[in-house]
Structures are given as structure tokens and as C-alpha cells.
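S.K.: Please work out how this folds:
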Amino acid sequence: MITARKLISNHPTLSYLEKCTSMAQLLQIHAQMITTGLALNTFNASNLILFCALSDSGDIRYAHSLFCHIPNPNLFIYNTMIRGSAQSLSPKNSIFLYAQMVVRGISPDHYTFPFVLKACGRIRDLELGKTIHGILVKLALESDSFIRSSLINMYTNCGSVDFACRLFDKMFDFNVVSCNAMMSGYLKVGDLGSARSLFDKMPERDLVSWSTVIAGCVQLGDIKKALELFTEMQDLRIRADEVILASLLSASAQMGALYRGKWFHAYIYRSNVKLDVVLSTSLIDMYSKCGGVDIALRVFRLMPKKDTLAWNAIITGLAMNGCGEKSLGVFLEMQSEGKRPDDVTFIGVLCACSHAGLLDEGFRYFECMTRDYRINPRIEHYGCMVDLLGRAGLLEDAQDFISRMPVEPNAAIWGALLGGCIIHGNVELGECVGRLLIELEPHHSGRYVLLSNLYANANRWDDARNIREMMKEKGVQKIPGQSTIEAMGAVHEFVMGDRSHPQTKEIYHMLDEMAKQLTLAGYTPDTSKVLFNLDEEDKENALGYHSEKLAIAFGLINLGPNTPIRIVKNLRVCVDCHSVTKLISKIYGRKIIVRDRNRFHHFQEGYCSCKDYW
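M.R.: Here you go, the predicted structure:
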């Protein structure tokens, strides 16, 4: 005898549900299930919810709509909804569903709690997490290895790493899941040493283990260790996944190591790693931060699907590389394709206007953000506008803008105004702003240096000397200038007057040759920014031996004539180095790309992409 249940399960509409790949298809299937009465069956409805709640192509909001029409949802449906909600943009819904489930008398099981704990961690509700922990103890579920790992994750996400550590130490079976959770907890509080120690002791590791420790090394600045771990993976013939490669591309971006980034790009294709939206966006970010903005744009154009993060990456990348008009052009494309920009998008747009000196456009987009998209400006947006006005020399307007801000101005806002004062030589206002910045950030060396430079430019040498003395009294150390350049498969680092490099003799010989050629071209050193010698600062003020000049000399020696010289500097490029680099690009017929603390400078044929506006 054929039962009604079997007839339902064999219905052709249900076979379509198994092959469903998008919400558009699911909506059609759901419509057919309603007309045929299949949607009334709880089992069939649960399959609809399963796709909507857990599939990458699903829609958790539609899952909630379906859930509300089920009169008596069972444990499986509740667990599906709790899991989907915990991973959604509204994890708090998992807590509501769990509470509703208990009120209805449905007993949760060991599949329920890991996602309830995940939701507690995501909303950082430590007290609620402790309450759930207490329930687990009463139900004798605390010893379940998966639940114990979820508890560790919850505590670390809520900032209670000590409690997570105590839980971990009481575990009898140190499985890979719990070790990964604890390692992630250490990294969240910046304890890279403990994370690496645990990683080294792990009896077995999975891809999550490798991706966790590599990402942690990159985020906490130990790029060398991240690359060493990747080499170890290769020796063990472990194939890197999208998450690991995204971290390694971020490492390349931080170093400005274009050729290393290109190698990882090639690895993605060689290993047939899926080039998803996240990995594509990481490539755009890497190429942009390494000065390869043309390649970044090509990667962006080849993406079949683009989310807001991808649009933001290319808009910001173009802006920082001095391509303000192109950046705004891409933003217009984004609007025309119906993609909704977010607050980060407008930071990129306003930066593009600031770096390109597009004053009217900047105000128009600032108004567009609030008027058309109802985005409340953040302090970063206000900072872009102050920077835009300051660079344009409209210092009184910038002051007025700051006074009308609905938020309290921070050091970044005042720093943008001070930058404008230095560019346009407004000593009176700059002095007030500079001293205010020193009060706000008494241990930030850059604030003292900028104010000292302002005084020096105005020939107020006693005031400049007093500021430097103030630095000494407060124990504030000036950050030394540092430049890196990638060549011969390695990243080479230089500081002011550096003589530690194996090629020092050749580098200084090239510097002498550069000096001769510059003199023949009519160059005279710009000593207006050379203040005075104070103890160790005599080397710092020796213009001819600034770190980027050493890096350029190294590049001229070691890189072929058609290879761009790419340099990353930790401080702002000084006026003299900027002038020298323009001339060198013309004299030697070389393209030189310098990424300083603020932006990119693309030098070619005696010109810079910043148009001397930085």
C-alpha cells in the first residue's frame, strides 16, 4: 500500500527543491508547494527553511517568515533556525528562538547549544553566556567536546580569555576544535606567543588551525612568521584555502611586496582555489596597496559578482593612488548599477576628493551621503572634509566646519587642520592647534615634530628648539624614517644613513652619482625643512641620506630599466625627497612608486601623480 507520506515525498516539486541554487528558484518552488498543498507538511516546510537559513544563497528573513507559519515546529526546525540566526546579521534572534523553544516545552539538545553560545559571543553578552553555561552543567552537557569548544569561543569573544583558558586546561581530550578555539582566543587579546606555543604543541592540525595562526601573525604584525608558516605548509604539501591566502595577500599589502603578492595570485590559479568575492577583494586591496592599481582595476572588472566590500576596495585603492577622478567614476558606476554605498564607501569617495583637490565635489558627495542615503557622518567623514578644506587653504572655513560638527573633534580632526596650516604657512593658527594636539596626545612624537617644523619654517628657531626639548623631557622618542623595497625575492629595509646593507659600498657610490646628475639638472637641496642638529638628529637631517634615497639607489642598481622601483615609507615623504624623486624619474627614465604614511606617489618623467598636492 502506498502511503500519503510516500506520495508527498515522491512529488516532482520536491526533487526541484533538492537541486535549488538560488532564492529566485526557491520562491517558484514554494509557490508550487502552496498550490499543491505540499507546504502544509512540516517535513517539506523544514526543507524550505533549511535552504533559506543555512545555504549561502539563502535568506534568513524569508526563513523567519516560513517559520512563523508552522504551527508546531519541532526540534530540528528550531535548531536550524537557531543556527541560521546565529550566523546572520541579527544573532540575537537565536536567543529569542531558544527562549521560545524552552517555553513551548521542547528540550534543547547538544546541537542547539553551540549556536546559542555562538550568538552570545557575537553579541558579547557574557552574563547570558554564563547562564547558558550553568544550564549545560545541569544537563551534564559541559563535557561534550563540541560544546566545550563553543564555550571557549564564547568566553574569548566576550573578552573573558582567562575563563576560557581555565576551561581549556580542564579538558581531557585536546581535540583540534578546542585547540583552534583557544588559539583564536589568545590572538583576540594579542597574545601571539601563547597562540604559537599552542599551535606547536597541537597533536593534529586542520586548515582552520593553519588559517587561525597565519591570520593572527599577519594581524599582529609578525609577517615573517606568517610567511614561514606558509612555507612549512608547502613542505607538508598542505593546500592553502581561501582564508589563508586572503591573510597572505594582506601580509603582502602591508609590506608593499607586489611580487610576493603576484606569486600568491599565481598560486591561487595553480592550485585551483576558488576565487570568491572575499579573495578577489583581497587581491584588489593587495594590488592597490602595492601601487599596482591598474591590475587591481582589472581584477575588479573580471569579478562576476561584486559586493559592497569589493566596490569599497577599488574606490579607496584608486583614491590612495592619486586617481581621484577614476575613483569617483567607479562610484558613479556603483550608483548606476543600483548598489547601495555604505559609510566606508563615502570615506573612499571623500578621500578621493581630498587628494585630488576636488573641493566642490567633496561637499556635494558629503551632502549626498546624508540626504540620499541617510548615512550619519562618522568622525572619519568629518576628518576628510577638514583635510579637504585645509589642503585648499580655506583654513577659516575648516575652523568653522569643526565648530559646527555635532561630534567632539578628536586628534585626527585637529591633525588634518594642522596639516593645512603647515602647507599654507599659517603659523598663528598652527601654533594653537599644535599645542592642543600635544595636550591631547602627549606621547605622540609626530605632534611635536609637526609643530617644531612649523616654527622652523617661520624661522622661529628658539620655539622649535623648545618643542624638541619638551619631547626629551617627556621621554617621547621620534619614530625613525624607514623605507623598504622588494627586489631579488626579498624585502630590503633602509633607515637614515644606513650602512648595514651588504651592498652599502655600491649604494653610496650610486648616491654620489645621483648627486652629480641632480646638480647638472639644476637641483639644489631644499634646506628649509632642515631644522638644526640635536644629538642624534644630525643624521636625520642629512638630506642626501634619507631612507627613501638609499632605497632608490638600491633599486637603480638591482632592478632592470623597465621595472618600476616600488618603495614603502613609514613616514610622510619630505619636500626635498619629493623634489629629488621627481628629478630622478626624469634623469634615469624610471618609474618610481612611493607609498608613504598618507598616500601613493607615482613619479614618472619628472612629474608626480599627487601634482605636488600632498
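S.K.: Going by C-alpha atoms from here, please, whenever you check contacts or count neighbours.
M.R.: Will do.
S.K.: T131 - how many residues pack around it?
M.R.: If you count neighbours by other CA atoms under 10 Å, T131 ends up with 10.
S.K.: in the chain, which spans are strands?
M.R.: Taking DSSP state E as the criterion, the chain carries its strands at 482-487, 490-495, 565-569, 592-595, 600-604, 607-608.
S.K.: what is the orientation angle of the second one with strand 565-569?
M.R.: Here strand 490-495 runs at an angle of 50 degrees relative to strand 565-569 (axes from the mean of the first three to the mean of the last three CA atoms, to 10 degrees).
S.K.: one more to put side by side:
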Amino acid sequence: MRTAGVYPNHFTFSAVLPACASTSILVHGQQMHCLISKHGYEGYVFVGSALVDMYAKCHDMGLAEKVFVALPERNIVSWNSMIVGCLLNSFHVKALFLFREVRREDLFSPNQVSFSTVLSASANIGALEFGKQVHGVVVKQGLLTLSYVKNSLMDMYFKCGLFDEGALLFNSLGIENRDVIAWNVMSMGCVYNENFEEACNYLWVMKRAGISPDEASYSTALHASAHLAALDQGTLIHNQTIKSGFSTNTCIASSLITMYAKCGSLDDACRVFEEIENPNVVCWTALIAACQQHGNGNHVIKLFEKMLAGGLKPHYITFVCVISACSHTGRVEEGHAYFNSMEKVHGIIPGHEHYACMVDLLGRSGQLDEARKFIAQMPIKPNASVWGALLGACAKYGNLEMGSEVAGRLFGLEPDNPGNYILLANMYAHKGKLREADHVRRLMGINRVRKEPGCSWIDVKNKSFVFTVHDKLHARTDEIYEMLKKVQELVTNKGYVPQTQFAVNSAEELKEESLWYHSEKIALAFGLLALPAGAPIRIKKNLRTCGDCHTVMKFASEIWKREIIVRDVNRFHHFRNGLCSCRDYW
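M.R.: Here you go, the predicted model:
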């Protein structure tokens, strides 16, 4: 255009700046800004608004604000550009402040963009009271009928934990007025409030209502299925994504990888990844995380190196998975190297998750003093996850002196976490200090901290069966306990020796017997009874599986010649032919 002798005007720049913004390449936008200044259009309100928007989308809010402040005239578009920019760059409090300024100046009436944006900012920081005030203004201005605004209100209430208020808004829409975004917000609301079954159900209700699900719909349903470890449900959704033409969508592909991994089917997760033509860093990270969760640390390292060789830049979560994999495979030097490369090579500043993984890496290898020194040298204040990793290592290696000191810190940081009390009490008990162990348990009572009851569940014919410790509520209880006796007899013949240190709350003479009432062993017995011969047994547990149950699962996998998959609160254990995928390093 310029080479042809035609000079751009303010309309030209207003049209070109959004293109620069869409690329998020700052230097292109700055070059355009120079041309705008050269031609004298910087003071035009819609050019200035487009500049603010461009800088915000290029993640330079400093320059965006500089342009905004310098504008000789502002309209609602200018203000919205700035507010939206704050939301995009996670300056949520600033977004709320700017919205308040618009209202205070009383020069412009906020429009649906203003309300939707500020409601999203309120949701992201849990500013419920502010969100309620905005709700009142929305009603006052008669904008509640706009689906764009109502969807944002629903999202705000869901994220702030007021599920009923959000659901009420959804129901008030009427089924004929619910677009795909409204359905997606409702589904995500269920996920935020841990109503995962309902979140999955909304996908099918939406389809019956004649709404075609989009990638967000499927990703949400897959996310919910992953939380439920509902493999059959997830597979059904996978089939729907293929029928709907989303099989090449990388967002859905990464959700599928995560779903299959969390449902215990790493092979299916790998197959999904292999079918992606050009996997992005999110897909790679999903597969790396999947392998890490399943204890395949060596493969995690191979995948990570392959990803780097392909020219992809890892992100924050990628390194959490990689360092954790090093921790679970005893790769201390490699873990250090990856941690050090984060900022030096990849420009990623380590966060608490990375420091916690490093402490776990050192702690698992028995280097407790080095782990303690590492914490002392952290540039950020250690949080509960960091100290928790060290406490776990102290418990593993029986370092009661350091463990009691670390537990004291954790009691201050997270007084409601029962795990810290239990670890310390067990450490005292293992050392024979029963009075101190009782004192810690009494402290739990004083602080009204309750231990989550251990339970395991197993799916048979699309139905979940839940078992607790010493469970006798199942209709087939007699058969289950007969099978449990058979398991005990057969594993004992194979060389099983009870590990009574995992029966800390039982009287000495009852310790061996009590081990056989653990929920995962009962679930195993039921699985052997109810599932077809040779079929994998998939058990889920809400707590960390104990060492004695881990040993029994290994023996059982060899005796019955079948795979046993146990998903506990930390990871998956795949038992095959008497061995576990964790190689007993967990």
C-alpha cells in the first residue's frame, strides 16, 4: 500500500492493529505504533484504543497503560480495552479498580463487554462481594437478559463457590435460550464444585437439547471423567469427539491423554498422542505427566528430550513432571541439571512446585541434610508443599528429630491437614514413643482435625463398589472374606511376610490380622470374584497405599496372572508378574 504511494489513515491503522494483536508479536506492534505517531494519529480515540488492545495482547501492560493515560479523549471502548487487557494479563484487582473508575466518572455507561470482563476478573480472584455488586448494577441497567453477561455471572458464582446461585441463573435462561457457552459454563461449574458426575451428564443433556458440543464441552466432560476415573464414560466421550470431527483438535487430544492416564490406561493415552499430527507443548506435557503418574520415569526423560529436540519450548508444568520423574527414579544429578536449566536455558522461574520436587528428589535418596540446606537457600519462602516433601522423607528414613521440627512448621502452615499429624504420630510410634504419638493424636482432636477414612473402589459392569477398612456391608461379604483368606494363604506360601509397621493403630497382637482388613485388599478380593478371569483389576484409593498392600498386590499379580492397577492419591502402580511399575521406589 505504502509502496504504491497510498498513505494509511486512522481507519487503516485501526484495522491493522488488531492483526498485530492477534500475532502477539510485540515488535510488529511497536513498528506500527511508530508509523501512527509519524502520521499524527496517536490522539485519535479509536486508534489509541486499538493500541491499548494491541499492547495488552502482546502482554506489555506498561506500554498499554502509557498509551491509555496519554489519550486526550477516552470512550467506553478505550476503558474496555484497558480492563480486558488487565484480565488477559492477570491484573484482576486492577481490572476491578478501572471498572470502578468508569462508574465513578459517570461519563459512560459500562456495556456488556465491561460487565463480562469485570465479572471474569472477580471470579478469578474470588471477589464475591464485588461480583454481587456488579450483579446489582447489571440488573439495574437491564442487561441481565444478555446471555453474554448472564454467562459471566454464572461463571463468577460457580468460581466463588456459590453453585446454587449459578445454577439458578442457568435455569432462568430457559432451555431454548441456552447456547453452547451457557451449557459449558454450567458444566464447568459442576467441575469447580466437584460434582463430576453431573458435569459429564450435562454433555448428553446438551446434545439432547439440540446443541452441538464444542471443544470446551468435550474437554470439560473429559476432565470430569478423569477425576472420576470413569474409563467407560471417557471412552464414550472419545467416540463422540471422533463422530463430531474433533479427532484432530489438540486441546481435546490433550484432554483425552489426561483422561486415559487418570483412568489407568496409559496405553490408550499413548495411542491418542501417536495419532496427533503435530502435537504442541500442551500435548507433550500431557503425555509426560501421564507417564510420570504411572511411574514410567525413564520414558518421561526420553519424551522430554525428544520434545526439546523437536524445537518445542517446555513450560512450567512440564518441568514439574520431569523433576518429579527424576525423584521417583532416583536420578538425583539429572534432576539437579533440569532444575538448573529452567531459568538459565528456558527462562522459567522455578515455583514452589519445582522446589518441592527437588526436596522430594533429595529426600527420597536419603539426602535429608542436603534437602534441608536446599530449603534454607530458596529465594522464595517455602510453603507447605516444600516442607511436606521433607516431612515425607523424614518419615521414610526415620529421622524423628528433623521430622518433629518440620512437622511443627507444617502445623502452623496448614493446621487442618491430618496427614502431617499422622506422619509424625506414626514416626513416634515406630520409634516406640507411644506417649508422644498419643499426644500428637490428641492434638488433632484439640484442633478438630479429622483423618479422612481410607476407602477403595472398583468398577464392575459400569458400577462402582466402595470398600472401607473392615468393610462388611457388601451383599457378597462372606464370599469376599473367603477369597481374602485364600489370597492370604497363597501369598504366604509365596513368601509374603506381614509388615506390621503399617498397622500402627492396632494392638500388637492384632497387627497382622488388621493388615488384611485394609480397603484395597478387600477391593482386590472382590475384583478376583467379580471380574472375568484374566481381566485387569483396577482399584482406586483415596489415600496413599501402604507398603504391606503394595507387597500383596505384587504377589497376587503373579499368582493370578493378571494385571492389577492401583491408583492411590499420589500415583498409579501397575502390578504385573510379581513386579510393580514403581520398582518399589515410591
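S.K.: P379 of structure 2 -> structure 1?
M.R.: P379 of structure 2 maps onto P406 in structure 1, with residues paired by TM-score structural alignment.
S.K.: mean deviation of the longest helix along structure 1 from structure 2?
M.R.: Ordering each helix of structure 1 by length in residues (DSSP state H) puts helix 504-520 first. Helix 504-520 of structure 1 differs from its equivalent in structure 2 by a mean of 3.2 Å after superposition (mean CA distance after the TM-score superposition for structure 1).
S.K.: so how far is that helix from its chain's centroid?
M.R.: Distance of helix 504-520 of structure 1 from the chain centroid (CA atoms, centre = their mean, to the nearest Å) equals 38 Å.
S.K.: what's the answer for stretch 434-452 of structure 2, then?
M.R.: The answer for stretch 434-452 of structure 2 is 30 Å, by CA atoms, centre = their mean.
S.K.: Find me the equivalent region of it in structure 1.
M.R.: Aligned using TM-score structural alignment, stretch 434-452 of structure 2 spans residues 461-479 in structure 1.
S.K.: cool, and stretch 190-204 of structure 2?
M.R.: Under TM-score structural alignment, the match for stretch 190-204 of structure 2 is residues 217-231.
S.K.: gap between that stretch and the chain center?
M.R.: 16 Å.
S.K.: which parts of that stretch are buried?
M.R.: Neighbour-count burial for stretch 217-231 of structure 1 flags 217-219, 223, 226-227, 229-230 (criterion: 16 or more other CA atoms under 10 Å).
S.K.: Can you tell me which of those is nearest L14 of structure 1?
M.R.: Using CA to CA, F230 comes nearest to L14 of structure 1 of those, at 45.0 Å.
S.K.: So the closest one versus D526 of structure 1, what's the distance?
M.R.: As for F230 of structure 1, its distance to D526 of structure 1 is 45 Å (criterion: CA to CA, to the nearest Å).
S.K.: Would you quantify the distance from V177 of structure 1 to R205 of structure 1?
M.R.: Shown here: V177 of structure 1 relative to R205 of structure 1, a distance of 9 Å by CA to CA.
S.K.: swap that for N79 of structure 1, sorry
M.R.: 29 Å.
S.K.: the more surrounded of the two?
M.R.: Taking other CA under 10 Å, N79 of structure 1 and R205 do not tie; N79 has more neighbours (24 against 16).
S.K.: and that one, what does it touch?
M.R.: By CA atoms under 8 Å, 6 or more residues apart in numbering, N79 of structure 1 lies in contact with 111-112.
S.K.: please redo it, this time with the cut-off set to 6 Å
M.R.: T112 (CA atoms under 6 Å, 6 or more residues apart in numbering).
S.K.: H30 of structure 1 versus that one, what's the distance?
M.R.: 21 Å.
S.K.: Which residue is the nearest non-sequential neighbour of the residue sitting nearest the centre point of structure 1?
M.R.: Closest to where the C-alpha atoms of structure 1 average out (CA atoms, centre = their mean) is S250, at 8.0 Å. Nearest in space to S250 of structure 1, with sequence neighbours left out and distances taken as CA to CA, 6 or more residues apart in numbering, is M286 at 6.3 Å.
S.K.: The counterpart of that neighbour in structure 2: how many residues sit nearby?
M.R.: Superposed on structure 2 with TM-score structural alignment, M286 of structure 1 falls opposite M259. Around M259 of structure 2 sit 32 other residues, with neighbours defined as other CA under 10 Å.
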